[in-house]
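Engineer: Here you go, sequence then predicted model.
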Amino acid sequence: MSARPGRDPSTDCTDPTSRRVVATAFALISSRYVLARHQIGAAILDREGGLHLGLHVDAMVGRAAVCAEAVALGVARMATSAPLVLVAAVRHPKPDERTPARLVPPCGLCRELLLDHAPDLAAVIGGPLGPRTAALAELLPHKYVGTKWAPTGP
């Protein structure tokens, strides 16, 4: 059973770059949605203009599920070493929901993962006044810093 995703959330984006990234994530999840399998699509933009897509992969054991942003990060790193600059994720509504597709911010685990690999990454997130772009570090102000890798930032 599938649901219609409704209105494209990119239409609320005021800047063309955010609109492009959100529209790409929306198109992905609109075409690949499967109830209880794939509910979120993500797109990551690199500095050279490349878009890298990821699809949420659910699992019977919740911990085995993989977020769309993590998949998109892996796809991006297979394709390029260019810095990653913007990410957006769009959630498709379930068939019994009356809400349209919507932007979702990266979960806490994805915030940590994305910042490990792209410390200057921004995210398109929803808000009361419509979509906005926020530095991912703003969404995770106290990022874990371990000793596994050499420091890369402040």
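Structural biologist: In hand now; what should we look at?
Engineer: only C-alpha atoms for contact and neighbour calcs from this point on.
Structural biologist: Noted.
Engineer: List the buried residues for stretch 62-77?
Structural biologist: Under the neighbour-count criterion of 16 or more other CA atoms under 10 Å, stretch 62-77 has 66, 67, 68, 69, 70, 71, 72, 73, 75, 76, 77 buried.
Engineer: Sticking with the residue nearest the centre of the chain, tell me its helix or strand.
Structural biologist: Most central in the chain under CA atoms, centre = their mean is residue 89, positioned 3.3 Å from the mean C-alpha point. Counting by DSSP states H and E, the element that carries residue 89 is strand 84-91.
Engineer: who touches that strand?
Structural biologist: By CA atoms under 8 Å, 6 or more residues apart in numbering, the residues outside strand 84-91 that reach it are 18, 21-22, 25-26, 29, 39-47, 68-69, 101-106, 118, 120-125.
Engineer: what about versus this one:
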Amino acid sequence: MTQADPFQSNPVQPDPALLAAARTAFANAYAPYSHFKVGAALRTPDGQIFAGANVENASYGLGRCAEQSAIQAMNSAGQRTFTDLVVYSDASPPASPCGACRQILFEFAPEARVICVNAAGEVLSYSVAELLPHAFKLEEG
């Protein structure tokens, strides 16, 4: 008996406005080293959309992922949580957030929906908590 892939669970279609914002960010990605462009767009509970693209740097560790760029834009505008995130790339299957991004997303919205989409229209979806079970959290104190 084969197990179902937990990352194939509950695919949903992305919201058109979030998908458009993620595609625009994707087009603006700066990826001269990896040539792996990613765009991300998130929605806050009050309906605001914040987008970000990956931005690489010759000093590789200084680059930023698209999801991190979107979170930084959200926070810079004074928002602290989001309900939905679309990650757009050319990868097949659609690229999901890296481990560092999963931790950052968890900090702000563990129950948010993450929808990964590619140019071919493939869609995968998960909650942030599904992407990062047993996430690291500092105890409130």
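Structural biologist: Received it, and whenever you're ready, just let me know what you need. This one's a predicted model, so the numbers in the text were calculated from it and none came from an experiment.
Engineer: related to what we said a few turns ago, show me what the residue nearest to the centre of the first structure lines up with in the second structure.
Structural biologist: Per TM-score structural alignment, the equivalent position to residue 89 of the first structure in the second structure is residue 87.
Engineer: Now residue 32 of the first structure: closest residue in space that isn't a chain neighbour?
Structural biologist: Leaving out its chain neighbours, the residue that sits closest to residue 32 of the first structure by CA to CA, 6 or more residues apart in numbering is residue 38, at 6.9 Å.
Engineer: Contact partners for that neighbour?
Structural biologist: 29, 32, 55, 56, 57, 58.
Engineer: So what does the fourth one match up with in the second structure?
Structural biologist: By TM-score structural alignment, residue 56 of the first structure lines up with residue 54 in the second structure.
Engineer: from what I can see that match touches residue 63, true?
Structural biologist: Yes. With contacts defined as CA atoms under 8 Å, residue 54 of the second structure counts as touching residue 63 at a distance of 7.5 Å.
Engineer: what about the strands in the second structure?
Structural biologist: For the second structure, applying DSSP state E gives strands covering 38-43, 49-53, 84-89, 113-118, 123-127.
Engineer: For residue 11 of the second structure, find the nearest of those.
Structural biologist: Ranking the strands of the second structure by distance to residue 11 of the second structure, with CA to CA as the measure, places strand 123-127 first at 4.8 Å.
Engineer: From residue 43 of the first structure, how far out is residue 20 of the first structure?
Structural biologist: Here the criterion is CA to CA, to the nearest Å. By it, residue 20 of the first structure lies 9 Å from residue 43 of the first structure.
Engineer: Please apply the same query to residue 92 of the first structure.
Structural biologist: 14 Å.
Engineer: Same drill for the two, tell me which one is more crowded.
Structural biologist: Applying other CA atoms under 10 Å to residue 92 of the first structure and residue 43 shows that residue 43 carries more neighbours, namely 31 against 28.
Engineer: Residue in the second structure paired with that one?
Structural biologist: Match for residue 43 of the first structure (TM-score structural alignment): residue 41.
Engineer: so that match makes contact with residue 47?
Structural biologist: No. With contact defined as CA under 8 Å, residue 41 of the second structure does not count as touching residue 47 (12.0 Å).
Engineer: ok, back up a step: could you pull up the residues touching the match of residue 56 of the first structure?
Structural biologist: By CA under 8 Å, 6+ apart, residue 54 of the second structure lies in contact with 26, 29-31, 37-39, 63-67, 69.
Engineer: Can you tell me which of the residues you listed is closest to residue 81 of the second structure?
Structural biologist: Checking the contacts of residue 54 of the second structure one by one against residue 81 of the second structure (CA to CA), the nearest turns out to be residue 67, at 13.3 Å.
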